[in-house]
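Asker: With the sequence up front, the predicted model follows.
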Amino acid sequence: METHPNVIAVRDALDAAGAGDAQVVVLDEAVHTAPAAAAALGVEVGQIANSLIFDADGEPLLVLTSGAHRVDTAKVAALLGIAKLRRASPDFVREHTGQPIGGVAPVGHPKPVRTLVDVALEHYPVIWAAGGVPRAVFPITYAELVRVSAGTPAEVA
């Protein structure tokens, strides 16, 4: 799993962004939800950065949100001036990120994806994000997550 192309793409993207301290860890089992990831890592569920891809008027939007709450799609749509914001299909997610649902990383996509980063994540000294497959994760600070993802901090819940 450590040599999976998605994991390598995430590692390469982190290295290219100068975030070499954010080392991808491969867990024994897949963690498809924030509670499962938090349990496997022994951290609070709020420290898990859920990577959710939305279809925003036909364009991908990545929302990195705290595992402690849900994205308010009406609020995000209004914030961005998007007429129609909905959860993306698995095919749409893979097309725009190259990664499966449950393993979508904030980086390592074939081309940049517009990204919002939940300000609620700022309350944690360390955040855990997906590493390209459901078994891979990496630790990162909020400031680094915003920087490497080229994300915009926002209230998303």
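Answerer: Yep, it's here.
Asker: switch to C-alpha atoms for all contacts and neighbour counts from now on
Answerer: Noted.
Asker: Tell me the secondary structure at the residue nearest the centre of the chain.
Answerer: Centroid-nearest residue in the chain: Ser51, 2.9 Å away (criterion: C-alpha atoms, centre = their mean). Here Ser51 is strand, with the state taken from DSSP: H, G, I helix; E, B strand; the rest coil.
Asker: ok, structure two:
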Amino acid sequence: MTTEHPSITRFREEHARRGGTGDVVILPDAVHTAALAAEALGCEVGAIANSLLFEADGAPVLVLTSGAHRVDTAKVAAEIGVARLGRASAELVREATGQVIGGVSPIGHPAPVPTYLDRWLARHPVVWAAAGHPAAVFSTTYDELLALTGATELDVE
């Protein structure tokens, strides 16, 4: 009998609590990049919602962006009203989300993290995001992801 990783179980519980309707899929291998996730799922890389944690003025900020995009950190920093947006350290990622890089889900963090959603993802009828572990993803829609996270919509490029 295999036991599910505790971070996936926590994700499932939070997803259900928030009324999420998508399926959680456990892939045979970790998918640390959008390209690997898209290949494993048989979808376009643009339908992968990367959960990227940044540090803004010493605090965590989560940007959910299409796997087809790179975040223009100067543009996003100006749009959200912070001086600088920099990549978060592995320690900050774990502290802010309770998860590891490559498996950060959009929900289920120990404390609320300001979250921003790339409008580009709305072009895809099904969006896939991490489910708390590098080998776990879940299906959702743009509108549901927006509702689940309470994110602010923005253009990241």
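Answerer: Ah, there it is. All of these numbers come straight from a predicted model, not from anything done at the bench.
Asker: rewinding a little: from what I can see the residue nearest to the centre of the first structure touches Gln99, true?
Answerer: No: taking C-alpha atoms under 8 Å as the definition, Ser51 of the first structure is not a contact partner of Gln99, at 10.8 Å.
Asker: just to revisit the earlier point, which position in the second structure aligns with the residue nearest to the centre of the first structure?
Answerer: Aligned by TM-score structural alignment, Ser51 of the first structure pairs with Ser51 of the second structure.
Asker: List the contacts of its match.
Answerer: Shown in contact with Ser51 of the second structure (C-alpha atoms under 8 Å, 6 or more residues apart in numbering): 62-65, 104-106, 129-130.
Asker: can you do 6 Å?
Answerer: Each residue near Ser51 of the second structure by C-alpha atoms under 6 Å, 6 or more residues apart in numbering is listed here: 63-64, 104.
Asker: In JSON lines: those residues, plus secondary structure and neighbour count.
Answerer: As requested, those are exported to JSON lines (DSSP: H, G, I helix; E, B strand; the rest coil; neighbours: other C-alpha atoms under 10 Å):
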{"residue": "Val63", "secondary structure": "strand", "neighbour count": "26"}
{"residue": "Leu64", "secondary structure": "strand", "neighbour count": "29"}
{"residue": "Val104", "secondary structure": "coil", "neighbour count": "29"}
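Asker: now the residues you listed as JSON lines including distance to Arg94 of the second structure?
Answerer: Below are the contacts of Ser51 of the second structure laid out as JSON lines (distance: C-alpha to C-alpha, whole Å):
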{"residue": "Val63", "distance to Arg94 of the second structure": "16"}
{"residue": "Leu64", "distance to Arg94 of the second structure": "17"}
{"residue": "Val104", "distance to Arg94 of the second structure": "9"}
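Asker: So which of the residues you listed is the closest to His124 of the second structure?
Answerer: Minimum distance to His124 of the second structure across the contacts of Ser51 of the second structure is 14.1 Å, recorded for Leu64 (C-alpha to C-alpha).
Asker: and the closest one, what is it in contact with?
Answerer: 49-51, 117-118.
Asker: just curious, which of those is nearest to Thr9 of the second structure?
Answerer: Closest to Thr9 of the second structure, out of all of the contacts of Leu64 of the second structure and judged by C-alpha to C-alpha, is Ser51, at 18.4 Å.
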